[in-house]
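J.: Sequence plus the predicted model coming up.
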Amino acid sequence: MNFKKIFTGPLFWILTAVLLLLVVVPLLFTSSGAGQRVDTNVGMELIEDGQVTEARIDDGDSRVDLTLAEEFELDGENLGDAVHFHFSQARAETVVEAIAEADLEGYTDEPEQSNWLLSMLGFMIPFLLIALLFIWLITRMSGGGSRVMQFGKSKAKQFDKDMPAVTFADVAGAEEAVEELHEIKEFLSEPEKFQRLGAKIPKGVLLYGPPGTGKTLLAKAVAGEAGGSFYSISGSDFVEMFVGVGASRVRDLFKQAKENAPAIIFVDEIDAVGRQRGAGVGGGNDEREQTLNQLLVEMDGFDANTNIIVIAATNRPDVLDPALLRPGRFDRQIPVEAPDFAGRKAILEVHAKGKPMVPDLDIEQIARKTPGFTGADLANVLNEAALLTARSNADLIDDRAIDEAIDRVMAGPQKRTRLMKDHERRVTAYHEGGHALVAAALNYSAPVTKITILPRGRALGYTMVIPEDDKYSTTRNELLDQIAYAMGGRVAEEIVFHDPSTGAANDIQKATDTARKMVTEYGMSAKVGSVKLGSGDSNPFLGKEMATGKEYSEELAAVVDSEVRSIIDEAHDEAYWALTENRDILDTLAEELLRVETLNAKEVAEIFKDVKKRPKREIWESSPDRPILIDESSQRAETVNGRSGQD
């Protein structure tokens, strides 16, 4: 049992305060009586029998204190020479008359003078206990006993030289960002080098990109390289429930940085405090906006030679206030994107250090299998592979562990305990086979690298299609092939079983989303044209969304729906053609999946070696009235809509 945790927890102090209220306060308010208490009748008999030498009446407490001539025994118990008894108001006159008739020398009926100090303490203690309990609770909320009532103090953590240092050598796959930040380090260490040419030190650097791409790691590397004052704080640490706390913390943070200049301030997840002003419901004068206003003032209020640089990280640059992004505040905005092939290879090499691997494990091949993976994903792949290797009591990480780790990161853990009926397994085999065969029969889709019907995550099976090279843009034909590939599973169920299942729900959703983006965002519909429909404002502000009206007519919305439906139907027809023309290959693939459950790239390629390819699509025209230029490399012109493609 952790006694230290019990005695420092809130329950212990609350119980202590309650006990003080119940025990100490009544004792302070209650004056002690003289000797033992006896019944009223016994006390009256003592007075009438002449055994009392002194008596005192306390009218406020309806009590009589008696001093006896000798020790008194009652029922065999020695009560001493002092006793007291209480009386009711109905017998008050009788008690006074009895004492008066006894003609006692020490009799007095004057009220006892109470101790004013005890009375004051008795009055103040309950309020003091409540105040102390309130202060203790506030102290816990503000970060510990050493920070009582210091709401306005910054919560930033100053970089300690004894902390494990992360340097630029530990960062891979973000060479451009490292180069920019390396220059920031030079600004702080050698400011004269730039000032002699009239250059001003940038006041802010914004790192933005998807989650897991290494923005915080880059900031840690700057801290390890700078060697000077480095303050790290989260955007949410500025804002509290008390008005004005965030702005006060911003002032305190920059005050500390100025006192220890040159310094770097790193604000992680700055979108928590830097969101656009005036966009929420009810206007904008709230605590978060006051904090943002103070941050804007501090960033633009530096002297030219203050040598303080603010580095911030966010994965939502679109929601940040424009005043925060202007030159003079965040002068540099550095994208930190998912790494390309070379970057993935370098990241894998960094994370592979210290992990025992089989000699023939190919890091380059792992990098090719993981397009779109971020640095965090790749680190997770190698960590999962190490865990799987340890679980199997092996000593070296091999390809099997790496493949399973990639599948875990992409689709979740395998559900080995899920038992599927034979019919469901057959439906899943044809469904995944339909995806793979359509991808193989089309001309602009990526090659199939893996097919499995083992349940994993929320999927009953999946087909892995990975491009051979990194791609940074997608053509219209490639998008159409993606939609046809997504429809391949549903079409296979229709052809083979004539009774499609709900397993294609996610495929239909993806296909519909892609088709709608082609029409409304990418300008890939001849009827709609190259028009961006919708504001594209993804700011999650309810007030802003409520103030925005519809941006296109109902007639155009009907055209959009018709075009989306047309694209989906054409993709359905292409998938149907690919599967019916290669039905024997589909059956072979499904039977092989039912037998071995998982096929790798080589096994899939062997089955697909005789696949009939879909003829290439005709040239797409955004408008039939525009001329088509001849592709000189092909030395021919396409014919579309019965018209020559020549100028």
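T.: Ah, there it is.
J.: For the rest of this, base every contact and every neighbour count on C-alpha atoms.
T.: Will do.
J.: Residue 65 belongs to a helix?
T.: No - counting by DSSP: H, G, I helix; E, B strand; the rest coil, residue 65 falls outside a helix, being strand.
J.: Ignoring the adjacent residues along the chain, who's closest to it?
T.: Excluding the flanking residues, the one nearest residue 65 by Cα to Cα, 6 or more residues apart in numbering is residue 84, at 4.4 Å.
J.: Can you tell me the element that neighbour falls in?
T.: Taking DSSP states H and E as the definition, one finds residue 84 inside strand 77-86.
J.: next SSE after that strand?
T.: helix 92-102.
J.: ok, and for that following helix, which residues are buried?
T.: The neighbour-count check on helix 92-102 (16 or more other Cα atoms under 10 Å) flags 95, 99, 102 as buried.
J.: what separates the first one from residue 52, distance-wise?
T.: Counting by Cα to Cα, to the nearest Å, the separation of residue 95 from residue 52 is 14 Å.
J.: try the last one
T.: In this structure, residue 102 lies at 8 Å from residue 52, with Cα to Cα as the measure.
J.: wait, the residue nearest to residue 65 sits on residue 42?
T.: No - with contact defined as Cα atoms under 8 Å, residue 84 does not reach residue 42; the gap is 9.9 Å.
J.: higher neighbour count, these two?
T.: Taking other Cα atoms under 10 Å, residue 84 and residue 42 do not tie; residue 84 has more neighbours (22 against 14).
J.: Tell me who's in contact with the more buried one.
T.: With contact set as Cα atoms under 8 Å, 6 or more residues apart in numbering, residue 84 has these partners: 33-38, 43, 63-66.
J.: Go through those and name the one nearest residue 402.
T.: Proximity of the contacts of residue 84 to residue 402 (Cα to Cα) peaks at residue 33, which lies at 84.5 Å.
J.: also this one, for the comparison:
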Amino acid sequence: MKQLKGGNNFTIWIAIVGVLIIVYNMLGDINLTAKKVIFSEFLDQIDSGSVKSVTIRGDLVEGKYTEGGSFVTLIPRYYPNLIEKMKVKEVAIDIAPLETSFGNLVALLSSWFPVILLIGVWVYFMKNMQSGGGKALGFGRSKARLVSDPNKVVTFADVAGVDEAKEELVEIVDFLKNPGKFQKLGGKIPRGCLLVGSPGTGKTLLARAVAGEAGVPFFTISGSDFVEMFVGVGASRVRDMFAQAKKQSPCIVFIDEIDAVGRHRGAGLGGGNDEREQTLNQLLVEMDGFSDNEGVIVMAATNRPDVLDPALLRPGRFDRQIVVPIPDIKGREQILAVHAKAVPIAPDVDIRVLARGTPGFSGADLKNLINEAALMAARRDRNMVSMQEMEFAKDKVMMGAERKSLVMTDDDKKLTAYHEAGHALVALHLPDSDPLHKATIIPRGRALGVTMRLPESDRLSMTKAKLKADLAVAMGGRVAEEIVFSLDKITTGAGNDIKVATQIARKMVTQWGLSDSIGPVLVGDDKEEVFLGHSIGRSNHISNELATKIDEEIKKIIDEAYNTAKAILTKHRDQLEDIAQGLLEYEVLSGQEMQDLINGKPTIRKEDENKKAANKPSVSIPKAGSEPKPVKPKLKESSGIQEA
């Protein structure tokens, strides 16, 4: 349809240009500035020899004077001897086809042509502006887009990791397929379904899956598409959207980011009479008013349900609020398996290991991980995506790309190695810490080095012992710098560690009730509303004495973590040296390699064994009086860890 419409517009413009060219040519052939003379005067001019040439078109004669200038006159059709008289006076005679009998009409039209052309163009554009939803006079039309491409149908098989949310939506699918099953018992399907979850968890994908499973029309629109500068435009678009939906009933209307139009009323400027609130009022009426919207199910998505107006969330409008959470380890495994179908996977890829190593990843993050791995395999001219590319992609998504162009001095490398070794060694000696995954001194993102720990399974809550262990691990880098390089040589590298540790300690005291002196009391509320730069109403004010006590308790918790890290690193100074030297040599060490190092069991790499065997002479005859030198065992690099 769009191509046809574009072709018609092109044809119209070609026709307009053609008419302009024809009129221009017609006007070019007619001299509208010529002097009009009567016939008797024309005869006298011929006798006097002042006529140079004439063009005869039927009764009309156009001529030119010998001294310059032009004239027109009318002659009798059968006037005798006129041609002979002009020939005697040597007047150039031209006979033109008889096509100017309407010369006066053409002259009249030509004088009015600019005005007629302007009126025609104005009518043409006004008609177009009124016919399209995106045109100037069609801004009151809905911008909802009907998704009807049969090649892009999404079903529940394409959605993984949100089994509970899918179960909630199966009932809506059953109603759309067989409404009589529910209506015969007096049941009514929910008019609205609100999908709540963090960005990238698959809210839009779930809505499309419902439409794909039910096989009904699916309208999609963003909350920001309703709001315009003029009051009333958004309300008009809401009315038009529901009018279109009723014609396609049963159908699904999906409003993405509904918080753009559904925020609390009365909190903005204009006394509650602004465009956004008028749009919200119309949406409330359309969803549950006097009009009957049977068969139109409104689905919406937001990651900020706390800002929505209560009238929008009440039963009869958005009856159900379905939480779409960040997937757990089982859900991540299912999501990775779905996205892995689109790329050739090597046999060494372990989806379970990838799922365990990506806590907190949303569905969009996992999809990006698979895509990054496929891009890396393509750059390496591989035919399949191996575990090595998967690990590379995971590190890139979690920590940022390797900064290979960054040139680090030997002193910077040494300091970074001891810093990361401090984190790693404290984690290895604290049983409440998460298992150590890897440590690297290859710069990634904004960090010069990274130490990664991965939990055995997803944590739904954290114990006080686990939090204290995390604080001690965070302090490990700073303490290692002090022990190895002295207090005067410590750097700003621990700035982010200190920031994270302070945030954890503050939450332990003010939100989680894990302080013995403060107790289980919520101090302060992070759900403050900010309006024009000022906090409104919800924060709990505290006394100066309590604020001082909170600061002292936070410092006490951090000092305790610092002392724990210092005791471990001081006691195991030799192990700190072993891990740091391993990082300086290989830049990347796995958790198992570091565990082997502190146990005095260096792991021999297969690559090093092969290299050693290739360089070993077939017959070795030691010289007299010489002793064989001990060979220092090298560390093994685990699969999936990238070298610098």
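T.: Thanks, I have the structure now. What you see is a predicted model; the values in this text were computed from it and never measured.
J.: Can you lay out the buried residues of helix 92-102 of the first structure as a markdown table showing distance to residue 292 of the first structure?
T.: Formatted as a markdown table, those follow (distance: Cα to Cα, whole Å):
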| residue | distance to residue 292 of the first structure |
| --- | --- |
| 95 | 77 |
| 99 | 80 |
| 102 | 85 |
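J.: Return the closest of these with respect to residue 359 of the first structure.
T.: residue 95 (107.1 Å).
J.: That closest one maps to what in the second structure?
T.: Alignment note: residue 95 of the first structure maps to a gap in the second structure; criterion TM-score structural alignment.
J.: what separates residue 95 of the first structure from residue 497 of the first structure, distance-wise?
T.: 107 Å.
J.: and if you look at residue 587 of the first structure?
T.: For residue 587 of the first structure relative to residue 497 of the first structure (Cα to Cα), the value is 12 Å.
J.: Check the mean deviation of the longest helix seen in the first structure from the second structure.
T.: Using DSSP state H, we find that the single longest helix of the first structure is helix 554-581. Compared with the second structure after fitting, helix 554-581 of the first structure has a mean deviation of 1.9 Å; criterion: mean Cα distance after the TM-score superposition for the first structure.
J.: Pick out the residue closest to the middle of the first structure.
T.: Closest residue to the average C-alpha location of the first structure: residue 269 at 9.8 Å, with Cα atoms, centre = their mean.
J.: What does that residue correspond to in the second structure?
T.: Checking with TM-score structural alignment, residue 269 of the first structure has residue 257 as its match.
J.: Residue 493 of the first structure too?
T.: Matched by TM-score structural alignment, residue 493 of the first structure corresponds to residue 481 in the second structure.
J.: Residue 314 of the first structure too?
T.: Using TM-score structural alignment, residue 314 of the first structure pairs with residue 302 in the second structure.
J.: Can you show me the helices along the stretch 301-450 of the second structure?
T.: 310-313, 329-340, 351-356, 363-379, 387-399, 410-429 (DSSP state H, counting those that start in this stretch).
J.: mind checking which of those is nearest residue 581 of the second structure?
T.: Comparing the helices of the stretch 301-450 of the second structure by Cα to Cα, helix 410-429 comes nearest, at 7.6 Å.
J.: I'd say residue 12 of the first structure and residue 6 touch.
T.: Yes - using Cα under 8 Å, residue 12 of the first structure is in contact with residue 6, at 6.6 Å.
J.: need the contact list for the closest residue to residue 369 of the first structure other than its chain neighbours.
T.: The spatial neighbour of residue 369 of the first structure that comes closest, neighbours along the chain excluded (Cα to Cα, 6+ apart), is residue 466 at 7.0 Å. Residue 466 of the first structure is in contact with 369, 371, 446-449, counting by Cα under 8 Å, 6+ apart.
J.: From the residues you listed, pick the one nearest residue 153 of the first structure.
T.: residue 371 (44.6 Å).
J.: does the closest one really touch residue 342, like I thought?
T.: No - when contacts are counted by Cα under 8 Å, residue 371 of the first structure is not listed as touching residue 342 (10.9 Å).
J.: which residues sit in contact with the match of residue 314 of the first structure?
T.: Contacts of residue 302 of the second structure (Cα under 8 Å, 6+ apart): 194-197, 256-259.
J.: So among the residues you listed, which ones count as buried?
T.: 194-197, 256-259.
J.: which among those residues gets closest to residue 226 of the second structure?
T.: Once Cα to Cα is applied, the member of those that ends up nearest residue 226 of the second structure is residue 258, at 10.0 Å.
J.: ok, that closest one to residue 305 of the second structure distance?
T.: 9 Å.
J.: again, but for residue 217 of the second structure
T.: 27 Å.
J.: if we can go back for a sec, residue 371 and residue 342 of the first structure - which one has more neighbours?
T.: The residue with more neighbours, out of residue 371 of the first structure and residue 342, is residue 371; 19 against 15, by other Cα under 10 Å.
J.: Show me what that one lines up with in the second structure.
T.: Under the alignment (TM-score structural alignment), residue 371 of the first structure pairs with residue 359 of the second structure.
J.: okay but residue 146 of the second structure is in contact with residue 217, surely?
T.: Yes - Residue 146 of the second structure is within contact range of residue 217, at 6.9 Å (criterion: Cα under 8 Å).
J.: of these two, who's got more company?
T.: The neighbour count for residue 146 of the second structure versus residue 217, taken as other Cα under 10 Å, is higher for residue 217 (18 against 15).
J.: ranges for the helices of the stretch 101-250 of the first structure?
T.: Using DSSP H, counting those that start in this stretch, the helices assigned to the stretch 101-250 of the first structure run over residues 116-141, 175-189, 191-195, 215-226, 245-259.
J.: just these: most buried one?
T.: Highest mean neighbour count among these (mean count of other Cα atoms under 10 Å): helix 215-226, with a mean of 22.
J.: counterpart of that helix in the second structure, which residues?
T.: Residue span in the second structure matched to helix 215-226 of the first structure, by TM-score structural alignment: 203-214.
J.: Mean per-residue distance, that stretch versus the first structure.
T.: Stretch 203-214 of the second structure sits 1.0 Å off on average (mean Cα distance after the TM-score superposition for the first structure).
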